[in-house]
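> how would this look folded up:
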Amino acid sequence: MARMKKLSPVDALGPAFRRAREVMAAPFRLGFFLKIALVAALTQPGFYSVIISYPVQGVQAAAGAAIRHRAVMNFSGVDGLAFAGPAAAAGFVILTIVLLIGLLVWVLATYLFCRLRFVLFDLVVYRQGKVREAWSKYGRQTWRYFGVVLLASLAFLVLLAATAGPFFVHMLKMAARIGAQGTHANPLSMLGAMLPFFGIALLVGLAWMLVDAILQDFVLPPIAIEDAPIEGAFGRLLALIREDFGSFVVYLLLRFVVALGISWTLMVVVFLILAVGGMGGLAVGFGLYRAMWHGGIGLQVVFVAIVAAMALVLIGVYLVAMVAVYGTVAVFKQSYAVYFFGSRYARLGDLLEPPEEEMVGVRIEPPLPPLPPLNEPPPVW
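Prediction:
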């Protein structure tokens, strides 16, 4: 029985690209492509960051405006203390509610992308394109994997708080001190307070990306294929590291570099398209403004409606483009993972390339010539 041959990290790139094309675009159908891309994009934490970045930026802008325009209050008197007490209590309650809601959303989002990672694995390995069936197959397995991801996430949050927390507090104190100094403050002192915090946060974030990739690429497949327990999945991972540590490290490096190159290339194309569309929209909007704004209240309302519709179309194009970019990168990474790991994990390799039966020692004789009819004399040799 011929099995899948062992692939180096470089050799696995070609089959990975072919698999990604087969899963998403063979043949290309826009609706099907976007369906697979959306499922794949939702397995990437970075995609959630893109989706929620605008609300977060809005909150940051509002907070900055509040700080810049805060009222100068004297808390040394009784009136100041009387106001500070209820305000601090209300702020604490609001902060607690926001943190609880954020924690709930984070847990739900973590379960969602864990479940969808099984769906993506199924779509890449079996190439059936049936999201609903893939979703229904891995309910029990998802809880096992979700527990591992959740524990790992909490461990990294504790690590981040322990390592970067003191620098964050120092940064806040420095910001308050600089704000009290007004225009005479030295901005370099704030930069010096920010660099350690962001440096540690970056290192912890890179470590989490590495652990998350290992969990998705090497712990999830045994759970999905053979319903392996957690210790069995980690045992297979440790065996792979012991036997082929060099290829394991090169694979992780190539996974990051190639995926980053694909992402940047697609992002450049997307932003060029959006820039051209945005400039065209500005030109059309300026022309409509010149033609309609001074024509009365009715034309002004129509102009505002047209501009709002154009803005919604641009936002819709942006969201679809982000789905396409993150989805394409996610499908490639999953394809790369299954081919690299499948060449070392027989159960997965047999699903990617089903083995052909080899018949050893069996000789097939050619068929005998047909006999002549009974009423004809036999041929003379």
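> can we go C-alpha only for contacts and neighbour counts from here?
Will do.
> and the gap between the residue nearest to the spatial centre of the chain and Val325?
In the chain, the C-alpha nearest the mean C-alpha coordinate belongs to Gln44, at 1.3 Å (C-alpha atoms, centre = their mean). Gln44 is 11 Å from Val325, where distance means C-alpha to C-alpha, to the nearest Å.
> wait, doesn't the residue nearest to the centre of the chain sit right on Tyr326?
Yes - assessed by C-alpha atoms under 8 Å, Gln44 is found in contact with Tyr326 at 7.5 Å.
> which residues in this structure form helices?
Assigned by DSSP state H, the helices in the chain fall at 13-25, 30-41, 45-68, 78-126, 131-137, 139-181, 187-214, 220-226, 230-243, 245-292, 297-342, 346-352.
> The second one: which residues count as buried?
This points to helix 30-41. Neighbour-count burial for helix 30-41 flags Phe33, Leu34, Lys35, Ile36, Ala37, Leu38, Val39, Ala40, Ala41 (criterion: 16 or more other C-alpha atoms under 10 Å).
> Other residues contacting that helix?
Residues from elsewhere that reach helix 30-41, judged by C-alpha atoms under 8 Å, 6 or more residues apart in numbering: 24-25, 47, 116-117, 119-120, 129, 320, 323-324, 326-328, 330-331.
> Just the buried subset of those, written out for PyMOL, thanks.
Buried members of the contacts of helix 30-41, defined by 16+ other C-alpha under 10 Å, are picked up in PyMOL with:
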select buried, resi 24+47+116+117+119+120+129+323+324+326+327+328+330+331
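> Can you tell me which of the contacts of helix 30-41 comes closest to Ala16?
Closest approach between the contacts of helix 30-41 and Ala16, by C-alpha to C-alpha: Val331, at 9.0 Å.
> ok, for that closest one, nearest residue in space, not its chain neighbours?
Leaving out its chain neighbours, the residue that sits closest to Val331 by C-alpha to C-alpha, 6 or more residues apart in numbering is Ala20, at 5.8 Å.
> who's in contact with that neighbour?
Val124, Thr328, Val331, Phe332, Ser335.
> wouldn't the third one be in contact with Asp122 here?
Spelled out, it's Val331. No - using C-alpha under 8 Å as the test, Val331 is too far from Asp122 to be in contact (11.2 Å).
> The residue nearest to Val331 and Arg236, how far apart?
Ala20 is 25 Å from Arg236, by C-alpha to C-alpha.
> Check Leu195 too.
For Leu195, the distance to Arg236 equals 40 Å [C-alpha to C-alpha].
> Ok, Phe303 next?
Taking C-alpha to C-alpha, one finds Phe303 at 63 Å from Arg236.
> Could you also give me the structure for this next sequence, so I can compare it with the first?
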Amino acid sequence: MRVYSASEAIGPAWEHTKALMWQDRRWGRLLKLSLVAFGAELGTSFNFNVNFGNGANNDRVAASILVAIAAVALFFGLLFFVVFLYLGSRLQLAQFDILVLRDSMVGPAWARHGRQTWRWAGLKVTIMIGVLVVLLPLLIPAIPIFVAFLKAARPVAGAPGHFPTLNWPVLLVAFAEVFAIALLAIMLIRFVTALVLPGVAMEDLRFGAALRRGWQIFRADVPGMLGFAILQPVFLFLLGLGLIAALLLVLMVLLLPFGLVGALLWTFVHTSGTAAWVLLGILGVIALFVVGAIWTVLYVASAGTLLMFARAWSLYFLGGRYPLLGQYLQPSPAVPVWTPPPSLPGDEDGGGGPGFPADPALA
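From the prediction side, this is the model:
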């Protein structure tokens, strides 16, 4: 497989995605694969936001209640995070197989990676923690600003609450710094996981081996890797904005005929009593349901296609630098055929699924 630059990989990745998802215009398959693409994003990030009040009430009973509520919220938050992390990790591995093997059947792809899911989930969490540890020192300049803001916002005993007096431009700069570092963290996490995923999915590599394989690929073409890490999120962000604008336009087009019919009916029945108003309300609810259903289907299909394209773009960019992956994306008899390691007897799901085919021509 030829080595594509970040921009050159866009074309084949889009053709690959279009052939997989939009061939024959089968909406059932399209929506199924779109849901897989959405599910593959689960567990990528998770936020805990618990508000403990302003600290003015020091009553022990109230404090105990707040602590209990916080503990329950933390427990269920962690539970949901683990569930989403598992589902997202397994669907990410299934999405990888669907793209590489050009097979729209989700069941075999889901079953194939059962025993790898927790390892891949743990590796993703390790990457997230590593990126945060590296980037957290960049937040040090913003800490004094937020501390000063919190002190200024603290209410004075016996006095009504007041608006904090602070240098607001400086505070906005601090928020901008936090926002920029958060975006950088998301970009780095997605980039590193894209480098590591093929080794886990195709070669069943463990933690250290998968990270070393990703580092080898990165080190072999540092300028190209950095260009891809910058270009992909910017390009996808612009595509996302275009998609949102197009979907809003479609929504207005869908609402227009129903709005015209509703206005026409209103001119005839608004003076006809309660029964006419009830009928008009029922027709309005039906119209909103129909428009909402059509728009939701279009959103899932288009956004799912964009997410699947993003993964395919990463694969085609890495394919020329990872011969095993490239042999599946663009099979060539000149490249030796990879023989997968023997599968374990089963996994925690009791299936295990078929192994990766030894012959890329079967993909």
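> follow-up on the earlier one: for Lys6 of structure 1, which of the helices of structure 1 is the nearest?
Lys6 of structure 1 lies closest to helix 297-342 among those, at 8.0 Å (C-alpha to C-alpha).
> I'd like to know which elements the closest one is packed against.
When contacts are defined as 3 or more C-alpha pairs under 8 Å, 6 or more residues apart in numbering; DSSP states H and E, helix 297-342 of structure 1 sits against helix 13-25, helix 30-41, helix 45-68, helix 78-126, helix 245-292, helix 346-352.
> and the angle for that helix with helix 230-243?
For helix 297-342 of structure 1 against helix 230-243, the angle by axes from the mean of the first three to the mean of the last three C-alpha atoms, to 10 degrees is 70 degrees.
> mean shift between helix 297-342 of structure 1 and structure 2?
Mean deviation of helix 297-342 of structure 1 relative to structure 2 after superposition (mean C-alpha distance after the TM-score superposition for structure 1): 2.9 Å.
> JSON lines for the helices and strands packed on helix 297-342 of structure 1, including distance to Arg177 of structure 1?
Formatted as JSON lines, these follow (distance: least, C-alpha to C-alpha, whole Å):
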{"stretch": "helix 13-25", "distance to Arg177 of structure 1": "53"}
{"stretch": "helix 30-41", "distance to Arg177 of structure 1": "42"}
{"stretch": "helix 45-68", "distance to Arg177 of structure 1": "13"}
{"stretch": "helix 78-126", "distance to Arg177 of structure 1": "20"}
{"stretch": "helix 245-292", "distance to Arg177 of structure 1": "39"}
{"stretch": "helix 346-352", "distance to Arg177 of structure 1": "59"}
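> quick one: which of those helices is nearest Lys137 of structure 1?
Once those are compared by C-alpha to C-alpha, helix 78-126 is nearest, at 8.5 Å.
> Give me the angle between the closest one and helix 297-342.
Orientation check (the same axes, to 10 degrees): helix 78-126 of structure 1 against helix 297-342 gives 50 degrees.
> okay if I get the contacts of Ala20 of structure 1 as JSON lines plus distance to Gly91 of structure 1?
Shown next, in JSON lines, are the contacts of Ala20 of structure 1 (distance: C-alpha to C-alpha, whole Å):
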{"residue": "Val124", "distance to Gly91 of structure 1": "48"}
{"residue": "Thr328", "distance to Gly91 of structure 1": "43"}
{"residue": "Val331", "distance to Gly91 of structure 1": "44"}
{"residue": "Phe332", "distance to Gly91 of structure 1": "45"}
{"residue": "Ser335", "distance to Gly91 of structure 1": "48"}
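> can you tell me which two in those are farthest apart?
Within the contacts of Ala20 of structure 1, Val124 and Thr328 form the most distant pair, 12.0 Å apart (C-alpha to C-alpha).
> returning to what we had before: got TSV for the helices of structure 1, with distance to Leu7 of structure 1 too?
Below are the helices of structure 1 laid out as TSV (distance: least, C-alpha to C-alpha, whole Å):
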stretch	distance to Leu7 of structure 1
helix 13-25	9
helix 30-41	24
helix 45-68	29
helix 78-126	17
helix 131-137	27
helix 139-181	27
helix 187-214	18
helix 220-226	17
helix 230-243	13
helix 245-292	10
helix 297-342	6
helix 346-352	11
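> For Met4 of structure 1, find the nearest of those.
Nearest to Met4 of structure 1, of all the helices of structure 1, is helix 346-352, at 5.8 Å by C-alpha to C-alpha.
> can you tell me what part of structure 2 that closest one aligns to?
On structure 2, the counterpart of helix 346-352 of structure 1 by TM-score structural alignment is residues 323-329.
> what does Met225 of structure 2 align to in structure 1?
Aligned partner of Met225 of structure 2 by TM-score structural alignment: Phe248.
> what about its match, neighbour count?
For Phe248 of structure 1, the count of nearby residues is 18 (other C-alpha atoms under 10 Å).
> go on, the one 10 residues further on?
Under the neighbour criterion other C-alpha under 10 Å, Val258 of structure 1 is assigned a count of 15.
> Equivalent analysis for the one 10 residues further on, please.
By the measure other C-alpha under 10 Å, the count of residues near Val268 of structure 1 is 11.
> Structure 2: which residue goes with that one?
Match for Val268 of structure 1 (TM-score structural alignment): Ala245.
> same check, this time on Val125 of structure 1
Counting by TM-score structural alignment, Val125 of structure 1 lines up with Val100 in structure 2.
> Ok, Phe33 of structure 1 next?
Match for Phe33 of structure 1 (TM-score structural alignment): Leu30.
> go on, Glu231 of structure 1?
Residue pairing (TM-score structural alignment): Glu231 of structure 1 is matched to Gly208 of structure 2.
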